[in-house]
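# Here's my sequence, what's the structure:
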Amino acid sequence: MALKIYGIAASRAFRPLWAAEELGIPYEHVRLHYNDPSLKEAPFRGINPNGTVPAIDDGGLVLFESLATTLHLARTRPEGGLWPADEAGHSQVLQWTLWAATEAEPLARQWFHHTTFLPPEARRPELAEAALGQLQARLRVLDEHLARQPHLVGEHFTVADLNVAAVLQRLADLGGEACHHAMAWHRRCWSRPAAQRALALRQAA
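Down below sits the predicted model:
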């Protein structure tokens, strides 16, 4: 099988798994937990020198960084419909993916770590509250954009929608209920059959 995806679905590996499901790409799923000690050892560091998941091996091209992997899969399989046909669309996909990585994910991650992920004794509620407050302005940007069109790049679901929806997977908990257009878009994204298939991989792990 030409494509390998490393990482359990309950990690950022969910993103390339969702993309592969959308694109109908056969793949081998190497279910490595993000805390697996083997990630820090030489064999896996030859795949991802950061010692983290996800990573993919696409016919010998090895990539890490989850959002880079989804962009690669969409761009190299344009027939799958996730990659826009025009140059303006390409640029908008990059814009929204970088927005997700720089504007949304750091704050969403800070909130998640200090409410759920870290052991209770390590959590700092004031950091969770600060992240949540700062995130509201970002969510309004998303909501205002989606008030004008059904998807981030034009009329159709693209890898931009996948990337932003995956980064903001807990949108309702992050204050998204106040952003009606964004919430409706988020529900549409996550109700897609490919997203549901990728979610089922979490339960199967």
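# For the rest of this, base every contact and every neighbour count on C-alpha atoms.
Noted.
# Can you tell me how far the spatially most central residue of the chain is from Ala104?
For the chain, the residue nearest the mean C-alpha position is Ala166 (3.6 Å; C-alpha atoms, centre = their mean). Distance of Ala166 to Ala104, computed by C-alpha to C-alpha, to the nearest Å: 11 Å.
# Second chain to compare with the first, below:
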Amino acid sequence: MNLAMITIYGVHRSRASRNIWLAHELGIPFKLVPVIQHYRLKEPIPADVVHTKSPSFLKVNPNGHIPTLEDDGLVLHESLAINLYLAKKHGGPLAPSNVGEDGLMGMWSLWAATEVEAHSLSIAQNGPTASAIDALRAPFAVLQEALPNGFLVGDRFTVADINVAEVVRYADGATELFRGAPRVKAWFEACRARPAYRKMWDAREKEPA
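All right, here's what the predicted structure looks like:
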């Protein structure tokens, strides 16, 4: 089956990693248009470097953030929403099988964004401070209880696991959080062991830090 090429604007060292991982899981072709976060660049910025404040990119995403997806005329922003869309469009075991699973996948994606991401990003940027670890103890306990069967939705690996794992990944340096939540630790390690994740991560490691 021929699949139309989607376009992902971003780089591997950004939230676009979530969409790239899912694209590899689904086996769908994509074109990656490199757009670098403006804050990572030093002035003067070369004219040929496209970044999140470049006029050409702001025409694609006026919010000035990556990633953005273009798919047959549809333009979507927000990495977690992009993943939910792609999973539903392409179907298979990563997608919801009914409206209940659809709701759960959306719930867990929003939960990760609202309950976890700010604190996990703080750990990624500043190290495992006491305040960030304390803020994540309750969410990690919630996640621990949600993983009796090893996955978040439908007793199988889905887009919900990708979305949540990519947010939890920022807290990887807080080893005591994972020690205190063994199901979370096992689930997270299983997610990172998937070939599609490794393919994304290997490409990420080749990008400039």
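# quick one on the thing from earlier: what spatial separation is found between the residue nearest to the centre of the first structure and Ser11 of the first structure?
11 Å.
# quick revisit: grab the nearest non-local neighbour of the residue nearest to the centre of the first structure.
Arg15 (6.5 Å; C-alpha to C-alpha, 6 or more residues apart in numbering).
# Neighbours of the aligned partner of Ile25 of the first structure in the second structure, how many?
Aligning on TM-score structural alignment places Ile25 of the first structure opposite Ile28 in the second structure. Residues near Ile28 of the second structure, counting by other C-alpha atoms under 10 Å, number 16.
# Could you confirm Ile28 of the second structure falls within a helix?
No - assigned with DSSP: H, G, I helix; E, B strand; the rest coil, Ile28 of the second structure falls outside any helix and is coil.
# all helices of the second structure, in order?
Using DSSP state H, the helices of the second structure run over 16-26, 55-58, 79-90, 99-111, 117-126, 130-145, 159-168, 175-179, 182-192, 195-206.
# most packed of those helices?
Of all the helices of the second structure, helix 159-168 carries the top mean neighbour count, a mean of 24, counting by mean count of other C-alpha atoms under 10 Å.
# Tell me which other helices or strands it touches.
helix 16-26, helix 79-90, helix 99-111, helix 117-126, helix 182-192 (3 or more C-alpha pairs under 8 Å, 6 or more residues apart in numbering; DSSP states H and E).
# Swap in 7 Å and give it another go.
Secondary structure elements in contact with helix 159-168 of the second structure, counted by 3 or more C-alpha pairs under 7 Å, 6 or more residues apart in numbering; DSSP states H and E, are helix 16-26, helix 79-90, helix 99-111.
# Distance from the chain centre to the first one, please.
Computed by C-alpha atoms, centre = their mean, to the nearest Å, the separation of helix 16-26 of the second structure from the middle of its chain amounts to 8 Å.
# Could you list the residues in contact with that helix?
Helix 16-26 of the second structure has contacts (C-alpha atoms under 7 Å, 6 or more residues apart in numbering) with 10, 66-67, 79, 83, 162-163, 166, 196-197, 200.
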